[in-house]
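>>> Whatever this is, show me its structure:
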Amino acid sequence: MTSCGRSRAIITTAELAAPVLALKFRRATSILVASSRKTNPADLASRGLISAQDIPPLWFKGPDFLCLSDDQWPQEFSPQPSEKDDQEVRSKFHQSQVHACTRIVGEGFENLEMAVQSRIESGGLNNVEALHELICEAQLEAFREEFNELQSNKTVSKSSRLNQLSPFLDTFGIIRARGRIGLAEVGYDQKHPIILCPKSPLTILIVEQRHVDHHHPGVNHLMGILRQTYWILRGQELVKKVRLGCRKCQIQVARPANQEMADLPQERLAIGRPPFFHTSVDFFGPLEVLVLRNKIEKRNFVNTRGQPQSMYSDNGTNFVGANNLFVELESKKPEKIKSVRWKFQVPGAPHWGGIHESLVRSAKTAMANVLDQEQSARRHLRDYELRTI
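Below you'll find the predicted structure:
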């Protein structure tokens, strides 16, 4: 516990035992609130002290007036200023501190809730008042000339970027767009949205908050949500920028990397070769055919289309067995059996046979209608009819 926390605990105990000490504590707190930073030890924590050697004695001993008698203490701070004084303070705050506040919103806070909560704690405002105050500061930073013209009951100049929006000041001093839906049965914010600059840090925080609260919508969807309350100049560009910087949106819209395709095999680029000189084979089915006695026309691939030089297939047991049979026959009768090079795909990689896999799909699609018509007529194709198809 810090020294401030220990003092607070001690005074709380003293308040129950000695009301006099509690009264003096409240008075000292009120004086410290109104004092300058040089005499208030609570401000030392926000000055960026580098080491313990930089801590002045004020942090350990407190202000000097605590060692004096009560009648020599400074004048106590009044927590209830008059309405005129309050307006003057707010006016000076808007004009002189706007740069610092805008910088704090952009650099010191990660989201809009933190910025609003900080203003609530420092200014004693509720959520709506704190947000309106931040908006006023951001507008005054971006539209100072327009604000002064509207405050003087004048229209903005024709060269202003707000001219087409017919801006006006509401009761809180916020610049709003007049629009043409004043008679619509919608909320006041939707009738007259708040005008914001896209470069303002506060505007970026507002867009980011709406983007996260509505589960990362698209550009047009998010623009519709924002325009129910705000009119952001060049808002679509800002929304796109926020979505591009969102890690979750980057993952959702990410595209797989495009790999450079390798060269085609030499067999597929051969010129002047007969059909089926290089053959890729695969099985599909089963298909039901009608086999009649003594009418089976036995043919094989070699007799019909000639012997291929190379065969490509997967590692099916029937293909591996056929290759073993060719090797065995060639070793027994090399003068009669022509060699056939059988090249197998890599196991577990069906995409290597993409050329025959795509043709199998095309053949299935073309044969589906014919076979369905024949089966609907309760008729099966004969073997030679299936070969013709």
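
>>> can we go C-alpha only for contacts and neighbour counts from here?
Fine.

>>> Break down the stretch 51-200 of the chain into its strands, ranges please.
If DSSP state E, counting those that start in this stretch is used as the criterion, the strands of the stretch 51-200 of the chain fall at 167-169, 175-177, 194-196.

>>> got the contact list for stretch 279-297?
Under the contact criterion Cα atoms under 8 Å, 6 or more residues apart in numbering, stretch 279-297 has outside partners 308, 310-314, 355-357, 360, 380-384, 386.

>>> between the residues you listed, which is nearest residue 160?
The nearest member of those to residue 160, counting by Cα to Cα, is residue 355 at 63.9 Å.

>>> In the contacts of stretch 279-297, find the pair that's most separated.
Greatest spatial distance among the contacts of stretch 279-297 (Cα to Cα): 310 and 380, at 34.1 Å.

>>> Looking at the two, which is more packed in?
residue 380 (19 against 16; other Cα atoms under 10 Å).

>>> Do I have it right that that one meets residue 374?
Yes: the criterion here is Cα atoms under 8 Å, and residue 380 meets it with residue 374 at 6.3 Å.

>>> Determine the residues that are contacts of both of those two.
Overlap between the contact sets of residue 380 and residue 374, as judged by Cα under 8 Å, 6+ apart, is nil.

>>> next SSE after the helix or strand hosting residue 360?
Secondary-structure element containing residue 360, defined by DSSP states H and E: helix 354-376. With elements assigned by DSSP H and E, the helix or strand that comes after helix 354-376 is strand 381-382.

>>> Which other helices and strands does that following strand contact?
The contact analysis (3 or more Cα pairs under 8 Å, 6 or more residues apart in numbering; DSSP states H and E) places strand 381-382 against strand 289-290.

>>> need the next SSE after the strand it packs on, C-terminal direction.
Past strand 289-290, the next helix or strand by DSSP H and E is helix 301-305.

>>> before we go on, could you also do this sequence so I can check it against the first one:
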Amino acid sequence: MGFRTHPRDPKDVEARTPTKREVTSAVMSTFDPMGLASPVLIEGKALIQSIWRSGIDWDDVILEKDEVAWKRYMENLRMLQGLRIARCFSYCNTEGELHTFTDASEKAYACAVYWRQKTDESTYRVTLLAGKARVTPLRPVSIPRLELQAALLGTRMAQAIANELDIAVGRRTYWTDSSTVLTWIKTDPRTFKPFVAHRLAEIEESTKPQEWRWVPGSQNPADDATREAPADFDHTHRWFNGPEFLMWDESRWPKPRTFKQEPSGEEKEAYLVATARTADAQPTPDPHRFSSWVRLLRATARVLQFIELCRPRKESACVSRQLEQQDPTWRTTRAKQPRSTWKIRTPEAPTEAWLPLDPPHLKKAEKILLRSSQGESFGEKDPERHPKLRRLDVVMEDGLLRLRGRIDAAQYIDAGCKRPIVLDGKHVIARLLIKHYHEAFQHGNHATVMNEVRQRYWILGLRSIIRATAVRCQWCKVYRSTPRLPPTGDLPIERLRHGEPPFTCAAVDYFGPMTVTVGRRHEKRWGVLFTCLTTRAVHMELAASLTADSMLLALRRMAARRGMPKVIYSDNGTNFVGANKELKQAIENAREADVVSRAAQMNIKWKFIPPGAPNMGGAWERLVRSVKTALAVTLKERHPREEVLHTLLLEAEHVVNSRPLVAREESWESEALTPNHFLIGRSCGAPSIGDYRDEDLTGKKNMESGEAYGRPLLE
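Take a look at the predicted model:
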């Protein structure tokens, strides 16, 4: 095993500037699992890191500075062509020594493991077993940390080699030129920060502090794998044979040095914690771990209850001088007995009992939680002067901040309502409290929750917190959510004929019946609504029956005043839900018999919406509702004469045609665009003629009656 002993001549690769992909392929193609050529190959890994840091793509040529390093790396590879390494490191089965050297620099950190074996009384043989070099991370790391990384790398490699060797290892020695690392290894790892502590703990598991020794940097062979490649890298190099002092007796090795321990910045900071006991300090659970105010309150009450049970109970045992059983010598000595002594009562055996939460514990827990919330929000010292409470008149009562109002003299009002407790709405306890009120009052509206909260608490920013609580409430999300509306379709071409006169494309619909007075009898009349699909104007006609002739007469009257339509839309009768059977049958018969044929003679194209799709007739159904709303103001249960009803229909038509088609964007605009602008050139109609009273409704003058009926509508 080892790197390729006869690598190919790299002149063909040096002929041009390589790309990132080619450099990576060439560097990674070298196979050196034992790290024997680490001083040369580490430059290739550093080159890949530099190219990666430049941010170029895989097929882009490398930068000029990287090209210089690339050529130098290819030149250094030629030194490996004639390199021959003897892999036999032990000529006898006697035990030997493992010597591990570690070093680090800003470029890389490395280790080298050597086998030292005694051949005769004064001769030693040193052979390189394995080496390893790694580039430093992209993120800057201090040199002491890199030296520690190198020491950990050497520890792992020495342990792996020792486990694989069949020859007994008599001694292990680890060499480093870092005085900081030597000081760390001889110190308790728990005194350092996690980065250093974790690595020192692993080193401590495999080595002993006395196995680590210091070596000068000039005699450290691991330093060759952290610098530039040596110019004379052959089998006689120090990297393969180890430092010269390993050939000598141990007495001539580098002497241990005593280093002055100085702060390295990796030690943990020591804090002196002084505890002070206050009378108001109470243990409270972490409110962030609770999702309900009731649970937090009960948990706090249980903690208080547990503390009371853990405290030793004291009882007063009075010794009376009057009882001879307690003091038999009292009559002779007349000695005074101690008044009372305190005895700690200890139960003979532990008992188990379920103690329910009583109101005193709950009230005490609530007071502790509210006091904790105020202390965290407004501070423990002078909370009345907190900037958030600058505009509020607050007072401190029984350890709680309360808002002082002007109703202190009111009777039969709870004291908590007179002076509510002040809380910050951003605190978690206040949010849990608002959530409790929101759920307790059946997820009611904001005003209800706000009214109930302010009976006892004055929470800053209450309205916004209630709104946010309702938004986060899962119940409100489920039961108050609205379905997602489907995307609206395109308008038909008849709705977009803006260059043609009104009512060129129209729609017709019936509504009613409405009762009118004819002589002494009541008869039914139906309203016929024509709407322009382009301008959204309406035209009203009164039909005496539901026959096809009556419908066509209404169409002729509309055409005489508005012009003959080219296209007419209507439903097919199935959408008249709630209408009488006669109206449905008449519309269906009219569609099937006379209306279509006669409309064709008038050069009118009649279109019907599909059955069971009333949404397609929304263009006229919505206007029918507007007309009905306008008529409901005047008609109600009255039975006007036919002429009065006709007048009311026309006035309702005028009101509907006076509605704005678009909203006014600016307040200085005189009026909005209405359908009347397309029909009569202006929005409003003629003013009312005369002034009439409600008594005129019973008169015989139809004009006065119609005017009185229509006055509320126009108002």
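
>>> tell me the strands in the stretch 401-550 of structure 2, going along the chain?
Per DSSP E, counting those that start in this stretch, the stretch 401-550 of structure 2 carries strands over the ranges 421-424, 457-460, 505-518, 521-532, 538-543.

>>> Quick one: the ones you listed as a markdown table, columns for mean neighbour count too.
Formatted as a markdown table, these follow (neighbours: other Cα atoms under 10 Å):
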| stretch | mean neighbour count |
| --- | --- |
| strand 421-424 | 24 |
| strand 457-460 | 20 |
| strand 505-518 | 20 |
| strand 521-532 | 20 |
| strand 538-543 | 22 |
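
>>> mind putting these in CSV, distance to residue 615 of structure 2 included?
Formatted as CSV, these follow (distance: least, Cα to Cα, whole Å):
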stretch, distance to residue 615 of structure 2
strand 421-424, 51
strand 457-460, 48
strand 505-518, 14
strand 521-532, 16
strand 538-543, 19
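
>>> right, so of those, which gets closest to residue 632 of structure 2?
Distances from residue 632 of structure 2 to each of these were compared using Cα to Cα; the minimum, 11.3 Å, belongs to strand 505-518.

>>> tell me the angle the closest one makes with helix 618-632.
Relative orientation of strand 505-518 of structure 2 with respect to helix 618-632: 30 degrees, computed using axes from the mean of the first three to the mean of the last three Cα atoms, to 10 degrees.

>>> okay, the angle between strand 505-518 of structure 2 and strand 521-532?
Note on geometry: by the same axes, to 10 degrees, strand 505-518 of structure 2 and strand 521-532 are set 160 degrees apart in direction.

>>> quick one: stretch 329-347 of structure 1 to chain centroid distance?
Computed by Cα atoms, centre = their mean, to the nearest Å, the chain-centroid distance of stretch 329-347 of structure 1 equals 59 Å.

>>> Likewise for stretch 175-182 of structure 1?
The answer for stretch 175-182 of structure 1 is 31 Å, by Cα atoms, centre = their mean.

>>> Tell me which residues of that stretch come out buried.
Along stretch 175-182 of structure 1, these residues count as buried under the neighbour rule (16 or more other Cα atoms under 10 Å): 175-178.

>>> now swap in stretch 123-132 of structure 1 and tell me
Taking 16+ other Cα under 10 Å as the neighbour-count basis, stretch 123-132 of structure 1 is seen to contain the buried residues 129-131.

>>> Could you give the secondary structure assignment for residue 568 of structure 2?
The assignment at residue 568 of structure 2 comes out as strand when based on DSSP: H, G, I helix; E, B strand; the rest coil.

>>> can you count the residues close to it?
Residues within reach of residue 568 of structure 2, counting by other Cα under 10 Å, total 22.

>>> any idea how far residue 508 of structure 2 is from it?
7 Å (Cα to Cα, to the nearest Å).

>>> Mind listing what's buried along stretch 380-389 of structure 1?
Buried residues in stretch 380-389 of structure 1, counted by 16+ other Cα under 10 Å: 380-384.

>>> What of stretch 98-110 of structure 2?
Going by neighbour count (16+ other Cα under 10 Å), the buried part of stretch 98-110 of structure 2 is 98-105, 107-110.

>>> What is the equivalent residue in structure 2 for residue 201 of structure 1?
For residue 201 of structure 1, the equivalent position in structure 2 is taken to be residue 428, counting by TM-score structural alignment.

>>> these two touch, right, that match and residue 287?
Yes: counting by Cα under 8 Å, residue 428 of structure 2 sits close enough to residue 287 to count as a contact (6.7 Å).

>>> so which helix or strand takes in residue 125 of structure 2?
Counting by DSSP H and E, the element that carries residue 125 of structure 2 is strand 124-135.

>>> what's the angle from the next helix or strand after that strand to strand 124-135?
Towards the C-terminus, the helix or strand next in line after strand 124-135 of structure 2, according to DSSP H and E, is helix 143-164. Following the same axes, to 10 degrees, one obtains 130 degrees for the angle between helix 143-164 of structure 2 and strand 124-135.

>>> distance between the ends of stretch 181-196 of structure 2?
In stretch 181-196 of structure 2, first residue to last residue: 10 Å (Cα to Cα).

>>> if you line the two up, which stretch of structure 1 does it fall on?
Aligned by TM-score structural alignment, stretch 181-196 of structure 2 falls on no residue of structure 1.

>>> Next: stretch 132-140 of structure 2.
When structure 1 is aligned by TM-score structural alignment, stretch 132-140 of structure 2 has no counterpart there.

>>> cool, stretch 102-120 of structure 2 as well?
No residues of structure 1 are matched to stretch 102-120 of structure 2 when aligned by TM-score structural alignment.

>>> now stretch 43-60 of structure 2
Aligning stretch 43-60 of structure 2 against structure 1 (TM-score structural alignment) gives no matching residues.

>>> about what we covered before: ok, the match of residue 201 of structure 1 - how many residues close by?
Applying other Cα under 10 Å, we find 17 other residues in the vicinity of residue 428 of structure 2.

>>> Many thanks, I have nothing further to ask.
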